[in-house]
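coordinates only, sequence not included:
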């Protein structure tokens, strides 16, 4: 198959990582892959580093018909079979371009668990042959709350290459490089520093544990628009020496291997890669019960779930993890077994191939 992905976002969080993993995985299976994105997108750099050809478009907004016309010409020139759009702006531009170019298959991958509203002003949602939800919770919301036809929405959870996702350095070396010893309790968060991730809530939970756990440190791997606000809030809570901003990191497996637990404090999620990755390495996880997180974490079995926006419950769950390392270790091991069985990269690629192949065959039959 000849597949082109579109992405408007300049960031590099879980959504962009899934796109990159899918592009690389499908290319390894013999498919031809392209990416259409903006010049400043971090995904563009990662794709080009991986040898995936990119098309640079302005993608100025949903009504950027010039970008749509240019993309449509490229789709015809490259004889693209499948167009897969991802964010809001590129789903408008890519969807219109795919229909102008008469590309056989148009997919829209929905990574977030926020609602999409169908209507004549949002006709873009009627364009895709299928909407790919990154988990059953996302699919259920689109169908039950947003009115999308059940047959139009399929769930393909984000898969992780567990064989390749391994720490390159040992725990002690990574900790020493960060300035910590084995006696320090390291709580890791991985993700873009933006409001929906609710890092401010995590700081409130940490402050509640400050006296009881004097060795507890919060490590934030990721960058984003809330960096300064989070730093100021940490200072105001008296946590400036216990909250550590690492910025964007390419050594996430090393950081997970060095941590004692992972925290997810989001108010909305699809199926978060950081949680899947952490569980895949056997790391205990405390996470909010939102979106597709319960697909990964069965409370008290493969991890701990807490209500969103509840710093007190979050602090209590974290205290349980750090107070009983043996129990937490067993929790992590059960999490590892669960995600290896159900959330692998091969499972995601298999489902994606089947979907595209079925739609292409249907398109070919319809065209006869």
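Perfect, I can see it now. These figures come from a predicted structure and were not determined experimentally.

hey, let's count contacts and neighbours off CA atoms from now on
Will do.

mind listing the helices for the stretch 151-300 of the chain?
171-178, 199-209, 227-236, 252-258, 273-280, 293-296 (DSSP state H, counting those that start in this stretch).

now the stretch 1-150 of the chain
14-28, 42-49, 65-78, 88-101, 136-144.

quick one, which of those helices is packed in tightest?
Of all the helices of the stretch 1-150 of the chain, helix 88-101 carries the top mean neighbour count, a mean of 24, counting by mean count of other C-alpha atoms under 10 Å.

and the comparison structure, right after this:
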């Protein structure tokens, strides 16, 4: 069954219901932050439905925003690929039980639009939404998926929300040919958002960070922000990029690298340990810092001079839009959306995936050129104020939902 947390008096109607929480939301991450900011800044309250207690559920409950928990172990989707009839039967039983509970919730609150944050959530929500008469919106917050459940999600959706023009092109390019024409009008672009107004207030304390890391006046701080996991590729950055930086480390400029983030799963904790061990063989290893997860990351952006991103894949990297909102230049590999954010705006430097030498050279170039860092930071901040403010993003979602009602 579900439990619902309300702000003040319980509402009887939520015209919009968010269904989310599949898999990656088991801990707080960039996706969690993005969804939380959207929900927080909507003019009218909406109900969020998660598949289990997680970071997003907890944050919404703490803020007394409406949230419901409908348990569904998303790992059961593996049963669809299993040859075992028992696994398939168990999946179908739990799926129909989940759908009946969600249907009662949608009918009870007279929902007219259901937004699913990913393909798995879309499959979970589709039956109940269709039976209730609600419109379906699929959110694609990363690289487009493949397989039966993605094709089904695209076909069932009334709208598809992607985070950038590049992701829109990818969705259209990878969609089944028979869906292409219908998707042209379905797929809309709405960026991730940042609470621009709160950045300055939440950025206090940057001087103490630089002091704690042992930086002197004129030293350069480079941040790599993200949870430790293979697709974030911190290990490749340490092994491939930092050795290329050796000659510059010997120059008159002192450059420090700080990794902000921590591992969540046991497997990722092993990966984090490998990253730390890899720095032991580096010259100037005392200038490489692992500072763990930071609840308030804004002082770290304020303390930094350059932000780097070496991920293998992303949707719209939250660290990039947060860096832009902080007025900091970014050096990144060409993962999804960064050309649109950085190269097209002049807010950073984008390199081919895996170009370690190019990454090191770009960081060195920015480290030497204070004026270039400032110019890129100003262009990024101007773009963020115009295009990434969470209040404007929330209004875009409100307009989309209103069109479907």
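Alright, I've got the coordinates. Since we're looking at a predicted model, the values are computed, not measured.

residue 129 of the second structure versus the alignment partner in the second structure of residue 73 of the first structure, what's the distance?
Aligned by TM-score structural alignment, residue 73 of the first structure pairs with residue 104 of the second structure. To residue 129 of the second structure, residue 104 of the second structure is 10 Å away according to C-alpha to C-alpha, to the nearest Å.

can you check residue 301 of the second structure too?
Residue 301 of the second structure sits 41 Å away from residue 129 of the second structure, taking C-alpha to C-alpha as the criterion.

now do the contacts for the alignment partner in the second structure of residue 295 of the first structure.
Under the alignment by TM-score structural alignment, residue 295 of the first structure pairs with residue 340 in the second structure. Residues counted as contacts of residue 340 of the second structure (C-alpha atoms under 8 Å, 6 or more residues apart in numbering) are 164-166.

cutoff 10 Å now
Residue 340 of the second structure makes contact with 164-166, 316, 346, according to C-alpha atoms under 10 Å, 6 or more residues apart in numbering.

for residue 186 of the second structure, state which of those residues is nearest.
residue 165 (13.6 Å; C-alpha to C-alpha).

ok, and the closest non-adjacent residue to that closest one?
Using C-alpha to C-alpha, 6 or more residues apart in numbering and skipping the chain neighbours, the partner closest in space to residue 165 of the second structure is residue 189 (6.4 Å).

circling back: wouldn't the match of residue 73 of the first structure be in contact with residue 70 here?
No - taking contacts as C-alpha atoms under 10 Å, residue 104 of the second structure lies outside contact range of residue 70: 11.6 Å.

quick check, residue 366 of the second structure in contact with residue 329.
Yes - Residue 366 of the second structure lies in contact with residue 329 (C-alpha under 10 Å); the separation is 8.5 Å.

between those two, who's got more neighbours?
residue 329 (31 against 22; other C-alpha atoms under 10 Å).

in the first structure, which of the contacts of residue 340 of the second structure still touch?
Retained contacts for the contacts of residue 340 of the second structure in the first structure, judged by both residues aligned by TM-score structural alignment, their matches' C-alpha atoms under 10 Å, are 164-166, 316.

now do the strands in the stretch 251-368 of the first structure.
Along the stretch 251-368 of the first structure, counting by DSSP state E, counting those that start in this stretch, strands occupy 261-264, 285-288, 304-306.

what range in the second structure matches the first one?
The reference is to strand 261-264 of the first structure. Using TM-score structural alignment, strand 261-264 of the first structure lines up with residues 306-309 of the second structure.

give me the mean deviation of that stretch from the first structure.
Taken over the aligned residues, the distance from stretch 306-309 of the second structure to the first structure averages 0.6 Å (mean C-alpha distance after the TM-score superposition for the first structure).
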